[in-house]
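**Q** Okay, sequence plus prediction incoming.
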Amino acid sequence: MSAIVWIAAGSLAAWLWLLLCQGFFWRTDVRLPPRREPARWPSVCVVVPARDEAEVLPASLPSLLAQDYPGRAEVLLVDDGSADGTGDLARELARRAGGLPLTVTSAGEPPAGWTGKLWAVRHGMGLARAREPEYLLLTDADIAHAPDSLRELVAAADTGGFDVVSQMARLRVESGWERLVVPAFVYFFAQLYPFRRIGRVGTRTAAAAGGCVLLSARAAERARIPDAIRQAVIDDVALARAVKGGGGRVWLGLAERVDSVRPYPRLVDLWRMVSRSAYAQLRHSPLLLAGTVAGLALVYLAPPVTLVAGAAAGDVTAAAVGGSAWLVMTATYVPMLRYYRQPLWLAPLLPFTAFLYLLMTVDSAVQHHRGRGAAWKGRTYARPDAVAGDEV
C-alpha cells in the first residue's frame, strides 16, 4: 500500500475509535440530570468576578437578579479593577431591576501567584462565607441566566448528590467567524473531556465550564477552592479536578437556557480567546505541543488531503479511505451544529476550522516562550502554572 493509504487508514482508525470509544463525546444530549425540588431550599451566594464588563453587564446582571429561587439567595459582584465603571453600572442596574440583593465590592490587585479572576473569586467567596451559604454559584459577568436557572441547578445538585453542577453556556453565534469557530470550540472541549465520563464515579475525567458552576460550600472548603488552584489559567477544569480529587462528585453538560452574551465578531477576537490558554492546556510542554500538532494533522487534516491526493494520483483506495474518515468526522460534528442551530453545510468545513485551532495553539506556545503568556484585559501571566493531572 502507498504512504497515502497508510495515512488515510490511520486517520480512519482514529475516527472510528473517537466515534465509539471516547465517551460518545459527539452527542449533545447531556443536559441537566433528572431532578426534583428539595424539601428545603438551601441558601446560595452568587459570586460574579467582573473586570471591564460594562458592555455586557446590562444583558447579564438583571437575569441573575431576576432569579425566582425559593430559598435565600444574593448576588456578590466583585469589581476586579475595572476602568469602565463596571461597579457603578452594576449598582444602577440593581436599583432599576430590583430582585435579589446585590453587593458590589472590590478585590484590589491580585498578589503574586494569583490570576486576577481567581483573586476576585476568592474575595467574593470570603464575603459569602460570612453568610454561611450551602452553595456558591460562580458565574461570569457575560452569562445570562433564565429565571429558573438557579432553581434548576440546585435541584440537580440536591437530587443527584453532586458537589459541582456546571453547565456550558451556549456561546454567541452570529457573525461568520463565530459560526465557523464557536461550535467547534465546544466540540473540541467535549472531545477532550467527554461529559458522560465526568459524571461517573470512579473516573478521573473532570471538568467544568467556568461561566456557570454551582459549587457546594463544603466541597469548596474540603478542596481549598480557590487557593489550591490560584495560578490556574484554565480555572474551571482545575476547580473540577480539585473537587473530584478530594472525593467529590462533578457533573457537566450543555445548557439550554444559560447563554453567553459576549460577542466575538472578528477572527482576532476568537484567536485571543483560544490562544491565551491553549498552551497551558498542554502544560507548557514542547513535546505535548508537537504531539498535539501531529495528532490534529492526522485526525483532522489527513482525511481531505488524502482524499484529494488519492484522487489526483488515481489511487482509488487512498481516496476512498480518506473520504470515509472525512465522512465520519463530518457526521460527528452534525449534532453540535444542530445544538447551535447552524446550517449543516458547515460540518465538512471542520478540517479548516481545526487548522485554525492548530495555528492558535502554536501561537499560544510562541507567545508563552516570548514571555507574554496568557493575556486578558490588560493583565499578562508570563508563566502561569499548568493544571496538574491532565490525564483524561
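**A** Alright, I've got the coordinates.
**Q** rest of the way, CA atoms for contacts and neighbours
**A** OK.
**Q** Please report the residue range of the longest strand in the protein.
**A** Scanning the chain for the longest strand, with DSSP state E as the assignment, gives strand 250-260.
**Q** Which strands or helices does it pack on?
**A** Counting by 3 or more Cα pairs under 8 Å, 6 or more residues apart in numbering; DSSP states H and E, the packing neighbours recorded for strand 250-260 are strand 143-145, strand 164-170, helix 195-198, helix 235-245.
**Q** here comes the other one, which I'd like you to weigh against the first:
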Amino acid sequence: MIAWLVIGGVSLAAWLWLLLCRGFFWRTDQRLPQGSEPRRWPPVAIVVPARDEATVLPESLPSLLAQRYPGRAEVILVDDGSTDGTGALARRMAEEHGGLPLRVCTPGEPPPGWAGKLWALEHGIAEAGERDYLLLTDADIAHRPDSLARLVAAAQEGRDLVSQMARLRTDTGWERLIVPAFVYFFAMLYPFRWVNRMSSRVAAGAGGCVLVRRTVLVQAGGVAAIRGAVIDDVALARLIKGAGGRIWLGLAERVRSIRPYPRLADLWQMIARSAYTQLRHSPLLLAGTVLGLALIFLGPPAATIAGAVLGAPLPALLGGAAWLLLAATFAPMLAYYRQSLWIAPLLPAVAVLYTLMTLDSARRHYSGTGARWKGRSYSEGRTWN
C-alpha cells in the first residue's frame, strides 16, 4: 500500500514539474514567425540528398520546383548512389514540370568517417557556391509553394538557422498511434521554447526542413564538423548555436513528410536506428531513461489501477491525477495531428513501445549492426559503406 502511495505521489509531482517547468514542451504554438518581406530577396540553393527515392520524388520534387520565390533559387538534388533511377527520374520531372532550375550531381561513396547523408549535403553545398542561404530538405518532404519565401523572411529577422518539423503521415492505425507521440517525446527532450532562446544551451533541429545562413555554417566549421553524426539535424543545430548563431525550431504548417510508415516494423526501424545514439551510447543513461519512463508513464496508471483494486483511494487519486495530467499534455499534439483525443490516455502504452525500441537500439549497437539506413550501417563517429 505504501509503495503505491509513493509511486502515485512521485508520479504526480513529476507531472506537475513537467507541466510547468519543462519549457511548456507540450504546447504546439511554436510556428514559423511571420517575417516582413525583405527589400532584397537573397539567393538560395535548395539541397536535397536522395538515395533510392524514386517512390517519393513524384510528389516531393514538383513541390520544390514550384516554389514561388521572388529571388534567385535553384534545386540541387544529390543522387547518393541510388540504384532505382532517382537521378534520371529527377531530370525527367524537371523537364516536365519546369519551375526552378534543377541540377543533379553524384558525390560518390562517402569517405571513412562520413555519414552518407552528410557527405551528400557536403557535396551539394559545394555545388551551390556563394548562395546566401541553403535550404537542406529531405527527398520525402513536400513544401507548399510559399514555403521557401516564408522561411527566408523568417531568417531575415536575425535568425541563422530556421527549422520546421514536417508534419508526418498519420494515415494508418500505427502511424496515428505512434507518430504524434514521436513528436511529443522529441519536444519533451528538446523543448522548442528553450531551443529558440539564445540564453539556453538546448539546441535541436528537424532535418527534413532546415534553412541555414551559409556564411554562419562555414564559420562554424561546415558540415565536415559533424561528418560522422547519425542524428545530423540535432548536431547541425548544436554546431550553429555553439558558434553563436541564433536558431529557431517549430512545428510546420506548410511542410509535410510523404514517407509512409504503415507497419509497426517500419516505425520501429525509424526510431530504433538512432535512439541509443541519442543517449550517447551510455549504459548509465539507458538505465536512467528506462527507469524514468517507467516512473513517469507507467507509474500513474499502475497506481490508479492498484489503488482501485486494493481499495486504497489515495494512491488511486494521486495516480489518476497524474494520468490525467499526462493525457492533458498529450492532447495538444493530437489536436495538431487532427487525431482523436481518446488516444491521449493510451500514451503509457506507447511509452512502453518506445522503451522497447530504445532497448532494441542498444542491442543493435552492441551487436555491431548500429544504425542502418538504405543499405548502410552507421555508428557515431564511424561509418561503413
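**A** Received, thanks. Since the structure is predicted, the reported quantities are computational estimates derived from the model, not experimental observations.
**Q** re earlier: the longest strand of the first structure vs strand 164-170, what angle?
**A** Taking axes from the mean of the first three to the mean of the last three Cα atoms, to 10 degrees, one finds strand 250-260 of the first structure and strand 164-170 inclined to each other by 30 degrees.
**Q** Would you check the span in the second structure matched by strand 250-260 of the first structure?
**A** In the comparison with the second structure, strand 250-260 of the first structure aligns to the range 247-257 (TM-score structural alignment).
**Q** The longest strand of the first structure: which residues count as buried?
**A** 250, 251, 252, 253, 254, 255, 256, 258, 259, 260 (16 or more other Cα atoms under 10 Å).
**Q** ok, now how distant is the residue mapped onto residue 338 of the second structure from the first structure from residue 172 of the first structure?
**A** The equivalent of residue 338 of the second structure in the first structure is residue 341 (alignment by TM-score structural alignment). Distance, residue 341 of the first structure to residue 172 of the first structure, using Cα to Cα, to the nearest Å: 11 Å.
**Q** And those two? Which one has more around it.
**A** In this view residue 341 of the first structure and residue 172 are compared by other Cα atoms under 10 Å, and residue 172 has more residues nearby, 18 against 12.
**Q** Now do the same contact list for the aligned residue in the second structure for the more buried one.
**A** For residue 172 of the first structure, the equivalent position in the second structure is taken to be residue 169, counting by TM-score structural alignment. Residues touching residue 169 of the second structure, when contacts are defined by Cα atoms under 8 Å, 6 or more residues apart in numbering, comprise 175, 179, 256, 257, 258, 259, 260, 261.
**Q** I figured the third one hits residue 139, correct?
**A** No: the pair residue 256 of the second structure and residue 139 does not pass the contact test of Cα atoms under 8 Å, sitting 11.2 Å apart.
**Q** got the residue ranges for the strands in the stretch 1-150 of the first structure?
**A** Chain-ordered strands for the stretch 1-150 of the first structure, with DSSP state E, counting those that start in this stretch as the definition, fall at 44-50, 73-79, 102-106, 135-139, 143-145.
**Q** From the chain's centroid, how far away is the first one?
**A** It refers to strand 44-50 of the first structure. Its chain's average C-alpha position is 18 Å from that of strand 44-50 of the first structure, according to Cα atoms, centre = their mean, to the nearest Å.
**Q** Mind reading off the mean deviation between it and the second structure?
**A** On superposition with the second structure, the average gap between strand 44-50 of the first structure and its aligned counterparts reaches 0.3 Å (mean Cα distance after the TM-score superposition for the first structure).
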